[in-house]
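**Student:** Let's see this in three dimensions:
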Amino acid sequence: MGRLNWVRLVILVLLAWGWLGTAAPLYAQGDLPVVVTVRLEGPLNPIWQETLKRAMRTAEERGAEALILELDTPGGQIDVMNRLIQQIRNSPVPVVVYVSPAGAMAASAGAMLTLAGHAAAMAPETSIGAASPVGGQGEDIGETMESKVKEILKASARGLTLRRGESAVRLAEEMIENARAVSASEAVENGLVDLVAPDLPTLLRKLDGLSIEFGDSQRTLRTAGAVVVEVPLTFMEQVLVVLANPNLVFLLLSIGVQAILIELSSPGGWVAGFIGAVCVTLAVFGLGILPVNWFGIIFLVMAFILFVLD
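**Tutor:** A predicted model of the protein is given here:
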């Protein structure tokens, strides 16, 4: 098999991963209420948007009472956070953000995601807050930029917590202005989240009968005895989440640039150029610059170019 055929095979395998395990199995469960769950953990990344979209679609198709987003994150980029908040607030079913398991956190941007939920819960020994903006490497940003970002974040936080009362609004602003963080019990005491639950069955019992604002109306959740449908990450999503690791992004970028330079210095082999293009594309995706759909389109275009070259 020629070199270009091997290259095309690699691209087709990469693309095929995206269609493996894309849906959770569905089972008929009579008249019992249905709750869909999805777990998002680690730093915020663009893959979460696709995972959340798939979970919301499953919840809507099943007529679920709620989508429970199990969260454990140290935070992430503000633009990714904003897109996730938009998805949550425009969800076709109520979204309950559940910070779990014990020891988990909803830090920085994760705190804002928790506030965006139509209801919010935390497991014991979890924490939320420390939402002050920082640079991409955790460094301080300029005074003017920091002031601008803080003000827009506080405005968003006020909008998300207004229904929870003055104490919750004040605490949310302190999380952004002074990087304050609180425990699960403190969050409930200030009205920032609705309840504390050690596990999912307990959460479902406590959510039953809870009145929430959903759209322009009030809605009462019916979750006692609910059938739980889990939406796991697909294999491709797991791979792409790994690619979002900053250390791996730096390594891919270094290899990609070096490979492209090798191709430019000795053109004609295409292998070094292909490896460089793939590594740079993966690195750009890992930085959160390249959306998932464009990520796939670029690989399709690369495969077409290789067919032409062959």
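
**Student:** from here on, contacts and neighbour counts on C-alpha atoms
**Tutor:** Will do.

**Student:** Chain neighbours aside, what residue packs nearest to Thr220?
**Tutor:** With Cα to Cα, 6 or more residues apart in numbering as the criterion, Thr220 has its nearest non-adjacent residue at 4.3 Å, and that residue is Ser211.

**Student:** mind listing what the one you found touches?
**Tutor:** Gln218, Arg219, Thr220, Leu221 (Cα atoms under 8 Å, 6 or more residues apart in numbering).

**Student:** now the other sequence, so there's something to compare against:
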Amino acid sequence: MTSHGTISRRGAVGRGLVHLCLLVLALGLAAASPPPAADGGRRAVLLQVDGVIGPASADYVRRGLAEAAASGAAIVVLQMDTPGGLDASMRDIIRAIIASPTPVASYVAPGGARAASAGTYILYASHVAAMAPGTNLGAATPVQIGGPPGLAPQEPPDKAAPAGKDEAGAAPAPQRGGAMEAKATNDAVAYIRALARLRGRNADWGEEAVREAASLDARAALEANVIDLVAVDADDLLAQVDGRTVDVAGEPRTLRTRGLAVEVAPPDWRHGLLAAITNPNVALILMMIGVYGLIFEFMNPGTLYPGVIGAICLLVGFYALAVLPVNYAGLALILLGVALMAAEAFAPSFGALGLGGAAAFVLGGLILIDTDTAEFEVSLALLAGMAVVSLAFILLAARLALGAHRRRVATGREEMIGESGKVQDWNGAGGHVFAHGERWRAVSSGPLAPGDRVRVQAVEGLTLVVAPEPPDDSR
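**Tutor:** Alright, predicted model coming up:
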């Protein structure tokens, strides 16, 4: 009976565990599944891009579009106020918009906002392009893409002659830079014209915005067929696009947006973290902390904290550089500079290695980021400060190392050389002396007597070679 009761209890416990596991699994699936949209998807998701477009902005928009599509949102409103940004990040956003199964309405707002440079391309790529009163767009010229400015001579516009018409029948403006600038400009023109044809917008003005940095306010952009509408707020935008047919993923779709509830999807912690670490100045600081942390760990094995922190900072810094437009020659110069400055501490070269390393470090930092966006440039003040601090640290380390080299040996047999002692007993050429707190057997080339002060000249095994201490040193 007892055995049968035990088996029954075990069976009940087993069934209870199975039920508990099934309950946990069901709760996990419910949490993983997107919540159903209220009122059958009758809502609009509002994404806000405020500031320079970079890797963090691209990640935020991509994730926002994916979540809106998964939750069944009727439309995504991408509200922008941007001076432009990185070309790679802009193209990531555009690819996400074109591939999105949810219509995207890009909206330049609030009043006083702008969609310059990269923002203009995003407007052209969106299913619906809208602006608030008092906003502007344009100035989409790809300055400095392909190399730093000033490398190519500039020709005045009135001295250049048009070179004929392109395939679209538009006369291209004269190129005022070198071959690399012309290549980048033509690529940007082809890109914006392709987006204009995709959405049925003014391709000629788009080319003008690229070649001549043209800009338009909201009303002029509407009249020029650059945008679709002017709206005072998001609710007005949704009311105006209601009933409009747009092409979504190759299929026509009629928008039903009047009266939609607008749900704001603000940037989360991931966006803030990416925005912080993809700042080139922060990335450079992380790399320096990582390099010096590893150097300190190698100099003092077993300390652990510098090595662990250094490795983490170095990997995060490399990740940040991986998503930024990095000039690898600049990165190589920075690493060379760090190596030379570290070598100065281990092999003092009277400043040659240290100064060369500081020069390589500053030069590498200046050309590290290959972009025309000022917000993604490395600060010259930061570079100078880091170079000065590194040089000061290295010179201090070199001075300490040189002083330690010249200092008298403090351990081992060599420490006994020059040590003072006192004769305890002596017979002929040998006897015993008390030196360094111990009694030693000693020999000398001259006669000595108990109580005499002696100086250690050498150590031969366990025997000291001593000589009488000069009278001036016996005080």
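
**Student:** Any idea what the TM-score is?
**Tutor:** Superposed pair, TM-score by TM-score structural alignment, normalised by the length of structure 1: 0.76. Supporting alignment: 268 aligned residues with a Cα RMSD of 3.0 Å.

**Student:** just to revisit the earlier point, against Pro103 of structure 2, how distant is the equivalent of the residue nearest to Thr220 of structure 1 over in structure 2?
**Tutor:** Using TM-score structural alignment as the criterion, Ser211 of structure 1 maps onto Thr245 of structure 2. With distances taken as Cα to Cα, to the nearest Å, Thr245 of structure 2 is found 10 Å from Pro103 of structure 2.

**Student:** For Leu67 of structure 1, which three-state class applies?
**Tutor:** strand (DSSP: H, G, I helix; E, B strand; the rest coil).

**Student:** picking up where we left off before, quick check on the contacts of Ser211 of structure 1: which are buried?
**Tutor:** Leu221 (16 or more other Cα atoms under 10 Å).

**Student:** Distance to His118 of structure 1 for the contacts of Ser211 of structure 1 - can I get that in TSV?
**Tutor:** Converted to TSV, the contacts of Ser211 of structure 1 look like this (distance: Cα to Cα, whole Å):
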residue	distance to His118 of structure 1
Gln218	11
Arg219	10
Thr220	11
Leu221	11
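
**Student:** Phe250 of structure 1: which of the contacts of Ser211 of structure 1 is nearest?
**Tutor:** Nearest to Phe250 of structure 1 out of those is Leu221 (Cα to Cα; 45.1 Å).

**Student:** residue ranges for the helices of the stretch 151-300 of structure 1, please.
**Tutor:** 166-177, 184-189, 200-207, 235-243, 246-265, 271-286, 292-309 (DSSP state H, counting those that start in this stretch).

**Student:** Ok, which of those comes nearest Leu40 of structure 1?
**Tutor:** helix 235-243 (10.2 Å).

**Student:** Report the aligned residue range of structure 2 for the closest one.
**Tutor:** Residue span in structure 2 matched to helix 235-243 of structure 1, by TM-score structural alignment: 269-277.

**Student:** Go through that stretch and flag the buried ones.
**Tutor:** Those would be His271, Leu274, Ala275, Ile277, for stretch 269-277 of structure 2 by 16+ other Cα under 10 Å.

**Student:** how about the spatially closest residue to the third one that is not a sequence neighbour, what does it touch?
**Tutor:** Right, Ala275 of structure 2. Excluding the flanking residues, the one nearest Ala275 of structure 2 by Cα to Cα, 6+ apart is Ala56, at 5.1 Å. For Ala56 of structure 2, the contact set (Cα under 8 Å, 6+ apart) comprises His271, Gly272, Leu274, Ala275, Thr278.

**Student:** still contacting in structure 1, which of those?
**Tutor:** Checked against structure 1 using both residues aligned by TM-score structural alignment, their matches' Cα atoms under 8 Å, those keep these contacts: His271, Leu274, Ala275.

**Student:** And the second one, how close does it get to Asp228 of structure 2?
**Tutor:** Summarising the geometry, the distance separating Leu274 of structure 2 from Asp228 of structure 2, computed by Cα to Cα, is 33 Å.

**Student:** same deal with Asp92 of structure 2?
**Tutor:** Asp92 of structure 2 is 23 Å from Asp228 of structure 2, by Cα to Cα.

**Student:** likewise Leu333 of structure 2?
**Tutor:** 49 Å.

**Student:** does Leu391 of structure 2 really touch Ala352, like I thought?
**Tutor:** No - between Leu391 of structure 2 and Ala352 there is no contact under Cα atoms under 8 Å: 11.3 Å.

**Student:** which of the two has more neighbours?
**Tutor:** The neighbour count for Leu391 of structure 2 versus Ala352, taken as other Cα atoms under 10 Å, is higher for Leu391 (21 against 12).

**Student:** tell me which element the more buried one falls in.
**Tutor:** Per DSSP states H and E, Leu391 of structure 2 falls inside helix 380-406.

**Student:** How far off centre is that helix?
**Tutor:** Centre-to-centre, helix 380-406 of structure 2 and its host chain are 26 Å apart (Cα atoms, centre = their mean, to the nearest Å).
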